[in-house]
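A.B. asks: I would like to see how this sequence folds:
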Amino acid sequence: MADSVPAGIDPTVPPSGTGCVECDAAGGWWVHLRRCAQCGHVGCCDSSPSQHATAHFRATGHPVMQSFEPGEEWFWDFAGETGLEGPRLADPQAHPDDQPVPGPAGRVPADWRDHVN
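C.D. replies: From the prediction side, this is the model:
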């Protein structure tokens, strides 16, 4: 990789899917999605009930994630607790535009606001 790519980022790795890996497996739901910039794992944000993106960082040590929301390109470095600049990652850049927030459709409880962090 080029020297200009920050450590913990592999721009060639595609995302693991269109939703949070763990929430999808358990039938759960999320508020927003985050993508690991090193391995492509898609997890839910810290506002979501299960906070799988942060759990992925803690389990793997992969320090950098990027928003997986349409129109958002920002990166977050968990280790340094700061935003950073990063390269364009492998497509797709975000979950599908027709996927609701929170999502996915059919799994978000009517009282979802009572469950966010």
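A.B. asks: When you work out contacts or count neighbours from here on, use the C-alpha atoms and nothing else.
C.D. replies: Noted.
A.B. asks: which outside residues touch the helix ranked longest in the chain?
C.D. replies: The residue-count maximum for a helix in the chain (DSSP state H) belongs to helix 52-60. Identification of contacts with helix 52-60 by CA atoms under 8 Å, 6 or more residues apart in numbering yields 20, 22, 33-36, 41-46, 62-63, 65, 78.
A.B. asks: Residues contacting the helix or strand just after it, please?
C.D. replies: On the C-terminal side of helix 52-60, the closest following helix or strand by DSSP states H and E is strand 64-67. By CA under 8 Å, 6+ apart, the surrounding residues in contact with strand 64-67 are 8-9, 33-38, 53, 73-79, 94.
A.B. asks: Here is a second sequence; please produce its structure as well for comparison:
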Amino acid sequence: MTLQPDPHLAMVRPVTPNTPQGCEECLAQGTGWVHLRMCLTCGHVGCCDSSQGRHARRHAAASEHPIVQSYEPGEDWRWCFVDEAMV
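C.D. replies: Got it, this is the predicted structure:
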């Protein structure tokens, strides 16, 4: 059995973080976060599912941008919210 690449990878673009200092929504609201994720379609920086706001997941649902990358120092992984899997 050959694994097929995630079809959502086609939505990955060269991006730079919109708010390199942290989660866009948490910064606007004055709240904190646990870990950060960057959208690989538009560069939105949102907080993880362990954070109160879960802004990375909310952004993915609202924008239909499925893939994020960890925006934590020393981490290099990607997650597809649609497939709930590492890519």
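A.B. asks: Where in the first structure does stretch 68-80 of the second structure fall?
C.D. replies: On the first structure, the counterpart of stretch 68-80 of the second structure by TM-score structural alignment is residues 65-77.
A.B. asks: got it, and stretch 25-33 of the second structure?
C.D. replies: Going by TM-score structural alignment: stretch 25-33 of the second structure matches residues 22-30.
A.B. asks: start to end distance for the matching stretch?
C.D. replies: One end of stretch 22-30 of the first structure to the other measures 10 Å (CA to CA, to the nearest Å).
A.B. asks: For it, list every residue counted as buried.
C.D. replies: For stretch 22-30 of the first structure, the neighbour count (16 or more other CA atoms under 10 Å) marks 22-24, 28-30 as buried.
A.B. asks: what's the answer for stretch 19-26 of the second structure, then?
C.D. replies: Quick answer for stretch 19-26 of the second structure (16+ other CA under 10 Å): 22-26.
A.B. asks: Show me these that map onto helices.
C.D. replies: Under the assignment DSSP H, the buried residues of stretch 19-26 of the second structure contribute 24-26 to helices.
A.B. asks: how about the residue lying closest to residue 15 of the first structure once chain neighbours are set aside, secondary structure?
C.D. replies: Nearest residue to residue 15 of the first structure, sequence neighbours excluded (CA to CA, 6 or more residues apart in numbering): residue 40, at 4.1 Å. Three-state assignment for residue 40 of the first structure (DSSP: H, G, I helix; E, B strand; the rest coil): coil.
A.B. asks: So residue 40 of the first structure versus residue 17 of the first structure, what's the distance?
C.D. replies: 9 Å.
A.B. asks: Now tabulate the buried residues of stretch 22-30 of the first structure in a markdown table and tack on distance to residue 83 of the first structure.
C.D. replies: Compiled in a markdown table, the buried residues of stretch 22-30 of the first structure are given as follows (distance: CA to CA, whole Å):
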| residue | distance to residue 83 of the first structure |
| --- | --- |
| 22 | 25 |
| 23 | 25 |
| 24 | 27 |
| 28 | 28 |
| 29 | 26 |
| 30 | 22 |
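A.B. asks: so who does the corresponding residue of the second structure for residue 47 of the first structure touch?
C.D. replies: Counting by TM-score structural alignment, residue 47 of the first structure lines up with residue 50 in the second structure. Residue 50 of the second structure sits next to 34-35 when contact means CA under 8 Å, 6+ apart.
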